[in-house]
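Chemist: what follows is a protein structure lacking sequence information:
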């Protein structure tokens, strides 16, 4: 398996993802403030701005992938960018204020990184119709909103295939950050991939918290404790979809000498996780950086993307990493994953979301 490719121009090109490019005007707030739109390298131009989800930059996963897309846009267009951290215990009103502030300053597009921005974005996008907004992992209706969603269940299915091939105890684990529908997609695909590969493998699942406010996506200690509990129950492969908390899962796996499976970014390649990398079998990938850059590129071209954009396995919007050389040493895993991918792309394998 190759590393996931960036979507970038392919995403804007509409073919594989059926992306509809809808022009929404330049960058300015409703009251007429801000710049005139595309960056174009102008000294005073303002371009892409990110408002991070819980965990913020440095999670080595979800938020960092979005930041990579911002860095690519900044390099490509030479404009001013911004990325804003969340605050502990913040409300929808706080998120709304953050998005509105970025739009009023003239940034375009403005992207909320995570489903938690849904209510705030719906309110703010209506107030700033000349700004293009994007939201990752949620659908928000609006003439100037692009909803960037992913087939996480498909990537997770491949992770489940790999886990079933790698386990020696016939027990594998799943640690979800928060008990919400988005993370259910990860668990559903993973469990199906495991069971379709070997029905006798047991899958132990656990969610860290019921709400994000309780720290499910931002508490490595919770992730580590959960993984340790699953390892005590003989799980020798643990897949995490838990944001910053997932670092604790990886740490626990490394300390116990079992496999961890990363999420969103190729966590084997993350510098902050380097001391654990030999224990990261693979990662279920989402091309968040490609999606973020694609939206920035569409705004820069004067044809902003809007509506729901689904990034799936067929379009290389999700995938499975094989950066760890030990991945290919697992008997049968490369062929099994390739066969599973072919089945999902062709439609012969239907991956559950629940």
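Modeler: Thanks, I have it. What you see is a predicted model, and the numbers here were worked out from it, not measured in a lab. Residues are numbered from 1 along each chain as shown.
Chemist: CA atoms for contacts and neighbours, from now on please.
Modeler: Fine.
Chemist: in a helix, that's where residue 222 is, yeah?
Modeler: Yes: applying DSSP: H, G, I helix; E, B strand; the rest coil, one finds residue 222 inside a helix.
Chemist: from the contact counts, what lies against whatever helix or strand residue 249 lives in?
Modeler: Per DSSP states H and E: residue 249 is located in helix 246-256. Judged by 3 or more Cα pairs under 8 Å, 6 or more residues apart in numbering; DSSP states H and E, helix 246-256 is in contact with strand 171-178, helix 220-232, strand 237-241, strand 259-264.
Chemist: dump these to a markdown table, plus distance to residue 107.
Modeler: Formatted as a markdown table, these follow (distance: least, Cα to Cα, whole Å):
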| stretch | distance to residue 107 |
| --- | --- |
| strand 171-178 | 31 |
| helix 220-232 | 33 |
| strand 237-241 | 31 |
| strand 259-264 | 26 |
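Chemist: and among those, the most buried is which?
Modeler: Highest mean neighbour count of those: strand 237-241, a mean of 31 (counted as mean count of other Cα atoms under 10 Å).
Chemist: and the angle for that one with strand 259-264?
Modeler: 20 degrees (axes from the mean of the first three to the mean of the last three Cα atoms, to 10 degrees).
Chemist: what comes up buried for stretch 83-97?
Modeler: Buried residues in stretch 83-97, defined by neighbour count with 16 or more other Cα atoms under 10 Å: 83-84, 86, 95-96.
Chemist: let's bring in a second one:
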């Protein structure tokens, strides 16, 4: 059974609180203005969020998931806890983490990232009363799992078009974290977006690591090194899909005066003041909204197993316009391309 995709993709305001609060504190905070969480001041729901490689603080994928959790705490009063991975951990560690969460009484367990696919498939059937969710992996055959998946290639196509419209050297780059089918979607969309604007533009492509080594998502120093190499070969706009390693790509952009395109979160908003002028745009996916809406459904007893797909037409993915100085000259072109994708006039590939 599948629940219809009716997410309200509106901007989520971060509260700026770095530590999770217990449900009684969240209820107290929410009692003043009520928020938009259906008027609930508190909830007995216990939510566990297991982060992907890199953990919270990546300014990207994991931080987006945290914003959704934080909103659920503040507006719905849920009791929540974060669970961080360890570098280079085995799949058995993920199984143990999810099993421990279920044993400890968490009603909703959200696994952030495709690396949890095997663990979710193993653990979820053992705890049929727990609602499991996984981001970026499709699991259809387990009754208590909801898959939150995104059309990353569509947002990446817009990132590629933005790069092509902004390059002065007709030479751009892509830095991937780990070479997997998921990150291939980012690469494919980006390359297609560049070619849509100008087929003669050169696209550099590098990956930080190969499976089963997932350190490519948590190695900013290596990200900076690869970005520097691409710049030295002529790239003057570089897009990354590398999690926390993307922070190194941004450092290279600042040091060498080239343009940076972020991923998953609005990395202009998350950047330091000195870095902001170098952030052209970000290819975002609304993991925060998807996480919040899933938890909200759980408070209402309305979570259903199946695949939730979020694409450009519903606002589940997009490009950002926060750096107005850089994006406004090309925004009209990007919006035209965006509409063509939504209308089906442009078919975006999912593999390079």
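Modeler: Thanks, I have it. Every value quoted in this text rests on a predicted model; they were computed, and no experiment measured them.
Chemist: where does the TM-score land?
Modeler: The TM-score (TM-score structural alignment, normalised by the length of structure 2) is 0.87; 318 aligned residues with a Cα RMSD of 1.9 Å.
Chemist: ok so, going back, list just the nearest of the buried residues of stretch 83-97 of structure 1 to residue 325 of structure 1.
Modeler: residue 83 (34.2 Å; Cα to Cα).
Chemist: surely the closest one meets residue 49?
Modeler: Yes: the pair residue 83 of structure 1 and residue 49 qualifies as a contact (Cα atoms under 8 Å) at a distance of 5.5 Å.
Chemist: just the strands in the stretch 101-250 of structure 2 please.
Modeler: Ranges of strands in the stretch 101-250 of structure 2, per DSSP state E, counting those that start in this stretch, are 108-112, 131-135, 145-150, 171-178, 202-209, 237-241.
Chemist: reformat these as JSON lines; add distance to residue 8 of structure 2.
Modeler: Output for the strands of the stretch 101-250 of structure 2, formatted as JSON lines (distance: least, Cα to Cα, whole Å):
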{"stretch": "strand 108-112", "distance to residue 8 of structure 2": "20"}
{"stretch": "strand 131-135", "distance to residue 8 of structure 2": "18"}
{"stretch": "strand 145-150", "distance to residue 8 of structure 2": "15"}
{"stretch": "strand 171-178", "distance to residue 8 of structure 2": "30"}
{"stretch": "strand 202-209", "distance to residue 8 of structure 2": "34"}
{"stretch": "strand 237-241", "distance to residue 8 of structure 2": "25"}
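Chemist: which one, of the ones you listed, ends up nearest to residue 162 of structure 2?
Modeler: strand 237-241 (9.3 Å).
Chemist: and what about the residue nearest to residue 67 of structure 2 when sequence neighbours are not counted, helix, strand or coil?
Modeler: Closest residue to residue 67 of structure 2 apart from its sequence neighbours, by Cα to Cα, 6 or more residues apart in numbering: residue 288 at 5.5 Å. Secondary structure, three-state DSSP: residue 288 of structure 2 is helix.
Chemist: tally of neighbours for residue 288 of structure 2?
Modeler: Neighbours of residue 288 of structure 2 under the rule other Cα atoms under 10 Å: 26.
Chemist: with the one 3 residues further on instead?
Modeler: Burial of residue 291 of structure 2 is recorded as 26 neighbouring residues (other Cα under 10 Å).
Chemist: pretty sure it is in a helix, no?
Modeler: Yes: assigned with three-state DSSP, residue 291 of structure 2 falls within a helix.
Chemist: so which helix or strand takes in the closest residue to it other than its chain neighbours?
Modeler: Spatial nearest neighbour of residue 291 of structure 2, excluding adjacent residues (Cα to Cα, 6+ apart): residue 68 at 5.2 Å. Element membership for residue 68 of structure 2 (DSSP H and E) is helix 61-76.
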